[in-house]
Every structure is written in C-alpha cells, then in structure tokens.
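1. based on what follows, work out the 3D shape:
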Amino acid sequence: MLQCGDMEMVVDGNIGARVVSVKLNGTEILGSKELHPNSYGSTLWLGPQGKWSGHKVLDASAYDLESYYNRNLRLKSMNDSLNGFTISKQFSLIPSDSSIAIEYKITNILEETQEVSPWEVTRVPTGGLAFFPKGFPNDTPSGHKGLPYLKIKDSLGIIWYPYDSSTDSREKLFMDGSEGWLAYARNGTLFIKKFPIIDPSEAAPGEKNVEIYANKEKTYLELENQGRYQILSPGNSLYYEVVWYARQLPPDLKLNPGNKALVDFVREVVGKRL
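-> Down below sits the predicted model:
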C-alpha cells in the first residue's frame, strides 16, 4: 500500500500488478472484486483489441518487485512468450498535488518487430457521471462488434455519460478526446485520469484514445485511455505516463451534464501539475 495524506492506493503484485484500491478519505473510488470476479481495479492491456491473444501473463500473473521506497513502487511482469512482451509498472504518490503518477513500460522480447499501443483500463462502480473533452467539433462516437453506443450528451465541447441503467446489454463508446483527461464524479468524489494526447492518426487500428464501457449487469464502467500505436524493434520499449487525481467535490457542485463549473474544476486540478 502507498499512502499520502488522505489518499491511499493498493497494488496487487500477485495479479498483474493491478491497482485494486484507491481511497480518498476512506471512500473507495475503483470497482472492487465484489462487483465482478475478474473485471475489477485498474490494469494495462495491449492495443489494438483483438490483435493479442489474451493477457493472462501480463494481466493476471505475479509480477516481480523491482523497488519499493518513499511512496514509490515498481514491478515487472514475467516474459509473455505468447504475445512477446514484458510490462513494467511504476507507481508514485506525489505529495505536492496529491496525485498518483504511473509509468508503464512495454518491451518487445521477440526477435522480430512488433506494433503495439498502451491501453489503460480502469473500472469504477456505476451510478456516477463520466465526461471528457471531445476531440473535434464534428467527431461522432464509434462502437465495437455491434455493441450499442452509450447514451451520451454533447454540451460545451464535452462528452457526458450520465449513468443509464435502462438497457440490458453491454454498451461501449470510442471517441477522440482532446486535452488528455477523462473524469468520473460519484458520491461527492471526483476521479480524473490525465494522459498524453495523441493525434487520431496515431491510434491503433480500429481504436481511439478514449473509451467507456458498461457491462451488461451495469455493475461497473471501464474508463479507458490509449496511447500512440508504435513500432517496437527487438528489445525496444515504449513508455506511457499517466497521472490520477482524486478530489472531494464542493457540496454545491451539481453533477449535471453541461455544468461548466464541473469542467472548470477538472481543468483547474489537471492544470496545477507541471
């Protein structure tokens, strides 16, 4: 466990170095194993979806501890001989702005060139409001394998997804997000993921840099962000750095789609870290 002030994070090194808990003032932010036996917490996948054969070694096997000191934790996976990669994850709690900095490293262990993108998948409980800046004025959502789109609202150049329990199927949304953040507000707490901006041409085939997924039972959402699709020569690595923030929301700040004050709050938070 890493702890800094009123925020704490738990990483399970025995299950893919997965982040299984993030709490702010004792309030859990991430989706727990009680919501789904396999899809819980936050992890890193390989993009694009469907190109790689499962993620059991990288997502569910034990990672080796490389270092643990002063609010910093670094772990490394075993070699995934099926897909030809290893993954290292470094987690750091930053006291100056109460954030969590995460650095992912993906290394090609094959003796041939491979293409891959980093893909962070974070599960949260349903019942909140997800939102992010859209990439282009005329950008429209795309889906995957025939799944219906989430019922979103487009206001202020922001895509909003207020939780909708009326459907009985899985739902998904792919879009190009700008500004490099994706936020989720629930029960008076705001969770923000900040990540590198990429041009749409740099995304993996069939993918975009922001995705939101709701499972059929409507017990969790996946807040997902993808990095640049890159060519890795044998032995070469890519790095993907993200920053998480958790904040208490002012009690008078309404969680309504189109609320500019909510967007301004997020922009103030992410703008504080240089």
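
2. hey, let's count contacts and neighbours off CA atoms from now on
-> Noted.

3. quick one: the helices in the protein?
-> 260-271 (DSSP state H).

4. ignoring the adjacent residues along the chain, who's closest to the residue lying farthest from the centre of it?
-> For the chain, the largest distance from the centre (C-alpha atoms, centre = their mean) belongs to residue 111, which lies 30.1 Å off. Nearest residue to residue 111 in three dimensions, chain neighbours excluded: residue 234, at 5.1 Å (C-alpha to C-alpha, 6 or more residues apart in numbering).

5. OK, contacts around that neighbour?
-> If you count contacts by C-alpha atoms under 8 Å, 6 or more residues apart in numbering, residue 234 has them with 108, 109, 110, 111, 112, 113, 114.

6. ok, now with 10 Å
-> 84, 107, 108, 109, 110, 111, 112, 113, 114 (C-alpha atoms under 10 Å, 6 or more residues apart in numbering).

7. how many residues are close by the last one?
-> By the criterion of other C-alpha atoms under 10 Å, residue 114 has 18 neighbours.

8. in this structure it contacts residue 108, no?
-> Yes - using C-alpha atoms under 10 Å, residue 114 is in contact with residue 108, at 7.0 Å.

9. now the common contact residues for these two.
-> 83, 84, 85, 231, 232, 233, 234, 236.

10. any chance of CSV for those, columns distance to residue 122?
-> Formatted as CSV, the shared contacts of residue 114 and residue 108 follow (distance: C-alpha to C-alpha, whole Å):
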residue, distance to residue 122
83, 22
84, 24
85, 21
231, 25
232, 25
233, 29
234, 29
236, 26
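
11. which of those sits closest to residue 166?
-> Taking C-alpha to C-alpha as the measure, residue 166 lies nearest residue 83 of the shared contacts of residue 114 and residue 108, at 38.3 Å.

12. close enough to count as contact, that closest one and residue 46?
-> Yes - applying C-alpha under 10 Å as the test, residue 83 and residue 46 come out as touching, 9.5 Å apart.

13. one more, for comparison:
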Amino acid sequence: MTMKQTVLGVLALALTGCATQALPEAAEPSSHTLEAKGVAATITSSFGGRVTGFGLVGKDDLIKFDAALAASQPAPALDTDLSAAAYYGHSFWVGPQSEWWIHQDLLPEMRGEMWPPDPYLTLQAMKADSGAGSLTLSGKASPYTGLAMTQRYDMLPSGCLRVSAEAVNTRDEAVAWDIWFNTRIESDSWVAVPVAGEDSIRLDMVDLTVFEAPDIQVADGMALADPSLEKGVAGRQGKAFMDPSEGWLAAIRDGQVFVIMFDLLPADAIHPEQGQVELYFTQKAEDPATSMIEMETHAAYKTLAPGEAMQAEQYWAALPYEGAMEAGAVSDFVRDRMQGGNFCLAGD
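-> Presented below is the predicted three-dimensional model:
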C-alpha cells in the first residue's frame, strides 16, 4: 500500500458510547496528513487514535494498516468483543499485559485475562486538534485502567515524526502502568535491534507444533530478524523480549529504513514481565494479509498518584536504503547518522 493509497483510504471518525449500546451513524470520513522533507505520515482519530501510514513519499507504506476493515467498520462500539479488531497501524497500549483487567470491577469475568486489550485504547474516537505540522488526539478516561490518554504527533523540520503520549491517572487512588508503543509493519520486513548479546533476548509465545520460531541472529552488536520463509515452512510465530543496548530499532523494506528512536532506560525501570523492546511475529506463508510484525517499546513502569501524569515519546525517521541485509551494514547505516545524537532534532 503506497502513501497515496493510505491517504485516500476511507477512514471515519467514530462516536464514543458505552460497550453495550448501539452507536449513532458515523461522522464523515476523516484522516490527517503531516508531511515534510519528502516524508509523510497519516493519522486517524478513530480506533483509539492510530498512525495509518508513514514513509518516503512515492514509496510503499512502512506501516501496515487495514483500510478496508476501517471502511467497513468505522465506528465500533467500545466492546471487548471488538477491541482486538485487526485495524493494525500504530497504537498505544499500557503495560504490563498481565494486569490489563485486574484493576477494574465493571467486567468481573475479565479479571486476570491477558486478552483482548482495553477498548478505550483501541476503539474510542479521539478528539482531534490540529496545528501547523502537528496533531493532538485526546481521549476519555478508561474505566478499566483509570488512565486518560493524550497523543501528540509533530512533523519536525528534519522530516522526522515525533510520536508522544501522556497518560493521566483519573482515579482517586494510585495506579501503576507503563506507556506501550505498538507499531505494526508488513511481515516481510527485516528488523534490527542493537543488543549486547544473545542473553539480551528471550523468546516466548512460540507454537512449534504449527510454526517455526522467529529467525533472529545476533552479530556485530545487532539482533537482525530475517523474514524469509523457506520452502515448506508454514510460517513463523513468537515474541522476542529484548534489553536493547542503544535507544533505537529499525525495519528495512522497499528500499527504506524505518528508524524508531526512544530513551534508553535501565532494565529495572521496565516492568519485569516486559522488555523495553519487544517484537511480535506472525508470518504465514499462505496468508500475508493477516501476517505482520509488531515493533514495540515500553516506557518506564510508574506508580501515579491521583491526578498525576506520565509521558513518553518516540522519534520516527524514514530513510532511503540500498545497503545489504546484514547486521553490520544496517548497524553502520543507522549509527553513522546518530553520531551527533538524535538526528531528528536537527533544525528543530
């Protein structure tokens, strides 16, 4: 899907409502585009607020988003039966996953469940306020987590996208969560994460009865995930939890490198059940439409007093790439650009 196709994809703003009530007819289709230096991002305020496209103008999108599903289901109810709908794109969750449904009493049958995610994060229509090169999306507080989330997207003069979020505790008691960035990309993308060694990676959620584990090789201080599926392999599935050695990860596809930069945190700032970087793979040889890779980062796990807020941010860059699909080549390419620090802030 090209950037142009994403911009033209039918996206609709949804009207919020309770989980058991029918919603009014959807508003006019809406999508927001930010562009600078030949890089474009498209964002919808529907579905909890999502980035639906990002990349070099004229190239294939680096973000996987199901515009057909968005067009057919533009105004979903805030219902747990719908909250895992595969719209894809980039969205925000909160961690740890094991506590998604523990701190609430509205749905006692969900207590202790690890799936699906909170519909207030994945389905609600956000209030949109746009400015010069920026977009702010504000949501209602979730009765399940106690958090009200605000997202902000800034297209910087450097052509990078700053993706930031603030979560406020709206309860009259303390809550503890982290801000979780989840970016879905096409399953044939290569992914690179700087790590100290193989001990910095642990694999989970691997069902070897059907699929093979993700193919992640470590060399030159870099973990490189190879998306290739050998003949006869049904697919790959699993999740990698990583302690990165530097504050970035990258995906490579269609002559582009998609670099996501973040603040590197000490391991003890991250909830022990999570990793600061996580990669989830579902790569099916016969079903590319439902295949994807999730590039995820967790911010610090924090306890918030009533009314207290926490913030987190990423910086996204899309760069042309003609190098080899090797750990050393990818590492050199990104690190050369980061010698002066976060290159996204040049001219900001």
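
14. care to give me the TM-score?
-> The TM-score (TM-score structural alignment, normalised by the length of structure 1) is 0.91; 267 aligned residues with a C-alpha RMSD of 2.0 Å.

15. returning to what we had before: structure 2: which residue goes with the residue nearest to residue 111 of structure 1?
-> Counting by TM-score structural alignment, residue 234 of structure 1 corresponds to residue 306 in structure 2.

16. likewise for residue 83 of structure 1?
-> Matched by TM-score structural alignment, residue 83 of structure 1 corresponds to residue 145 in structure 2.

17. and for residue 266 of structure 1?
-> In structure 2, the residue matched to residue 266 of structure 1 (TM-score structural alignment) is residue 334.

18. residue contacts, that match?
-> Taking C-alpha under 10 Å, 6+ apart as the test, what residue 334 of structure 2 contacts is 248, 249, 250, 257, 258, 259, 319.

19. repeat the analysis, applying 8 Å as the threshold.
-> Contacts of residue 334 of structure 2 (C-alpha under 8 Å, 6+ apart): residue 259.

20. try residue 151 of structure 1
-> So residue 151 of structure 1 contacts 161, 164 (C-alpha under 8 Å, 6+ apart).

21. that one maps to what in structure 2?
-> For residue 151 of structure 1, the residue aligned by TM-score structural alignment is residue 215.

22. next one: residue 58 of structure 1
-> Match for residue 58 of structure 1 (TM-score structural alignment): residue 121.

23. how about the nearest residue to residue 237 of structure 2, chain neighbours excluded?
-> residue 282 (4.6 Å).

24. count the neighbours of the equivalent of the one you found over in structure 1 for me.
-> Using TM-score structural alignment, the partner of residue 282 of structure 2 in structure 1 is residue 215. Neighbours of residue 215 of structure 1 under the rule other C-alpha under 10 Å: 17.

25. sorry, back to before: for the match of residue 58 of structure 1, what are its contacts?
-> Contacts of residue 121 of structure 2 by C-alpha under 8 Å, 6+ apart are 47, 48, 91, 92, 93, 142.

26. roughly how far apart are the equivalent of the second one over in structure 1 and residue 44 of structure 1?
-> When structure 1 is aligned by TM-score structural alignment, residue 48 of structure 2 is paired with residue 16. Distance from residue 16 of structure 1 to residue 44 of structure 1, counting by C-alpha to C-alpha, to the nearest Å: 9 Å.

27. need the overlap of contacts for the two.
-> Common neighbours of residue 16 of structure 1 and residue 44 (C-alpha under 8 Å, 6+ apart) are residue 59.

28. hang on, isn't the match of residue 282 of structure 2 packed against residue 169?
-> Yes - when contacts are counted by C-alpha atoms under 8 Å, residue 215 of structure 1 is listed as touching residue 169 (7.3 Å).

29. translate residue 266 of structure 2 into the numbering of structure 1.
-> Checking TM-score structural alignment: residue 266 of structure 2 goes with residue 199.

30. quick one: its match from residue 229 of structure 1, how far?
-> Taking C-alpha to C-alpha, one finds residue 199 of structure 1 at 11 Å from residue 229 of structure 1.

31. so between the two, which is more surrounded?
-> A direct count of neighbours by other C-alpha under 10 Å for residue 199 of structure 1 and residue 229 places residue 229 higher, at 22 against 14.

32. so how far is residue 102 of structure 1 from that one?
-> Taken as C-alpha to C-alpha, the span from residue 229 of structure 1 to residue 102 of structure 1 is 19 Å.

33. likewise for residue 156 of structure 1?
-> Distance from residue 156 of structure 1 to residue 102 of structure 1, by C-alpha to C-alpha: 30 Å.

34. what of residue 77 of structure 1?
-> Distance from residue 77 of structure 1 to residue 102 of structure 1, by C-alpha to C-alpha: 16 Å.

35. okay, residue 156 and residue 102 of structure 1: which has more neighbours?
-> A count of neighbours by other C-alpha under 10 Å puts residue 102 above the other of residue 156 of structure 1 and residue 102, at 19 against 14.

36. which position in structure 2 aligns with that one?
-> Per TM-score structural alignment, residue 102 of structure 1 is aligned with residue 163.
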